[in-house]
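Engineer: what follows is a predicted protein model with its sequence.
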Amino acid sequence: MGMLPQHFLTESDRSLISEVYELAYEKGVDLRYVDQLARDLGRYRKHDNGTMLISFNEGSYDLQGRKQTISFTEKDAATAERILSGGALSSTDIDQGFIRWRLDPGIGFGLSSNLDFLEQMVIQFSSRADEVAELGAKFSTHVWIENNYILHTADEVTLHRPSVSEAPTEEDQVKEALASFQISKHGLNERLLEGFFGKSEARNTAQSLLSRLFDLLKISNTSKRG
């Protein structure tokens, strides 16, 4: 079993998350909101600050070869836009790289942190902390949000996959493997002949290999009798 994402948090991440837990506890916020935020931040660190994960929106296709993309729901898209365009982003203590990564729909659809809660934390830990709404009233009971993204599939086929008739059959693959084996075997035989009889004679030796071997055997037998 791999390490939990939280184990990849940096020292500064842990310090910040501790403050978030403390604030949430004081304000009566369900701590599962903080758990989710910490988990997603840990995933970001685990995957080299998100660079090891590719957004779904970069080259995803269905079986027919139609491009697929993902977007947030209208509500979450509005929240993401407020965070990215708000004045708190530039001064927040929360890693801006993580925030932008979390707000990429092609990445964020697979994460669990609540965007409304993230928005409040971005503001709370910035120079505009006085603008934070009453946290306890909104986040006192954790609510799981499902189906919070929209899958879009293009009409046009832009990725052409090989048809069944074009794909190599098992019989073709076997024939190709045998052909490769025969070529390799032939090359090996040539190298053996060169090593045994000398390179200059190797090409003329293939046809008389058996007679040469019989001659050698005769010499060997004669030596033994002598």
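Structural biologist: That came in fine, so what should we check first?
Engineer: CA only for contacts and neighbour counts going forward, please
Structural biologist: Noted.
Engineer: now the helix or strand harbouring L23, how far from the centre of its chain.
Structural biologist: Here L23 sits within helix 11-27, counting by DSSP states H and E. In terms of C-alpha atoms, centre = their mean, to the nearest Å, the centre of helix 11-27 is set 30 Å apart from its chain centre.
Engineer: give me the helices and strands touching it, please.
Structural biologist: Counting contacts by 3 or more C-alpha pairs under 8 Å, 6 or more residues apart in numbering; DSSP states H and E, helix 11-27 packs against helix 32-46, helix 135-139.
Engineer: dump the ones you listed to CSV, plus distance to P162.
Structural biologist: Shown next, in CSV, are the helices and strands packed on helix 11-27 (distance: least, C-alpha to C-alpha, whole Å):
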stretch, distance to P162
helix 32-46, 36
helix 135-139, 51
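Engineer: next up, a second structure to put side by side with the first:
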Amino acid sequence: MPQASFLTRDDRRLLGDVYEWADDQGADLGYVDDLAFALASYREKDDGRIWSRHNQGNVYDMEGHKVFYSFTDQHAVTAKRIVEGEGLKTTRLDQGFIRFITDKDYGSLGHNNFEFMEKVINRFSTAGERDQPLGADFATYKSQKNDYIRTLSKEKYTPGEGDTRETLSAKKTSKPKELTLESLRSDMRETFLKAMGFKSFSSLFDRLLKGQR
């Protein structure tokens, strides 16, 4: 995962603290993995500046319908609550990233868990509900892949110069033959730990407990 190398020093310090906090809370660390991956991807794309924006009316399906993407109602409500919350003002998690990933024109097709991110924002801020526990909702990882709303225009068009055909594959239930979700997540987590200068969680926690930042 080359994106991990794009994380800033502050990003890595925060993620180390988030991993430790989530582990102490009994949360599935897959939620932290997803947050780390999303943040690293944002950094790799020049803080989102070179990330293609959706919903500009220039993407078509194979039949000529214009394609638009948006959050589910639940994700939209959480995203709105995040950007309007007090915790956003003082959180250690990059505010530019938060506003970027909660914008449906950028984050609707693939984003980390907003409910978990909201907990992180508040926990690592000087405002918000810092002492609110994670709770049992995050004890087992639940993927949000393909959890978005896809809307087609009623009319059909002939794409012109600069327009693109939708490249998203249809939602599938089949799994890769030799890879598992857990193995992929473990590989990603290992990559992020190495990027932060640690070989394992034990070495990460040892550093944190000793206060050597």
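Structural biologist: Received it, and whenever you're ready, just let me know what you need. The structure displayed is predicted, hence computed values, not measured ones.
Engineer: still on that earlier bit, how much does the helix holding L23 of structure 1 stray from structure 2?
Structural biologist: Average distance, helix 11-27 of structure 1 versus aligned residues of structure 2 after superposition (mean C-alpha distance after the TM-score superposition for structure 1): 0.8 Å.
Engineer: buried stuff in that helix?
Structural biologist: Within helix 11-27 of structure 1, the residues scored as buried using 16 or more other C-alpha atoms under 10 Å are D13, R14, L16, I17, V20, Y21, L23, A24.
Engineer: which residue ranges form the helices in structure 2?
Structural biologist: Along structure 2, counting by DSSP state H, helices occupy 9-24, 30-44, 73-84, 95-101, 104-107, 114-123, 181-195, 201-210.
Engineer: residue range for the second one in structure 1?
Structural biologist: Using TM-score structural alignment, the residues of structure 1 aligned to helix 30-44 of structure 2 are 32-46.
Engineer: next, count neighbours for A136 of structure 2.
Structural biologist: 11 (other C-alpha atoms under 10 Å).
Engineer: cool, and S55 of structure 1?
Structural biologist: Each residue near S55 of structure 1 was counted by other C-alpha under 10 Å, and the total is 19.
Engineer: ignoring the adjacent residues along the chain, who's closest to it?
Structural biologist: G106 (4.5 Å; C-alpha to C-alpha, 6 or more residues apart in numbering).
Engineer: against L115 of structure 1, how distant is the one you found?
Structural biologist: 15 Å (C-alpha to C-alpha, to the nearest Å).
Engineer: which of the residues in stretch 149-165 of structure 1 are classified as buried?
Structural biologist: Y149, T153.
Engineer: middle-most residue in structure 1, spatially?
Structural biologist: With distances taken as C-alpha atoms, centre = their mean, L53 lies nearest the centre of structure 1, 5.1 Å away.
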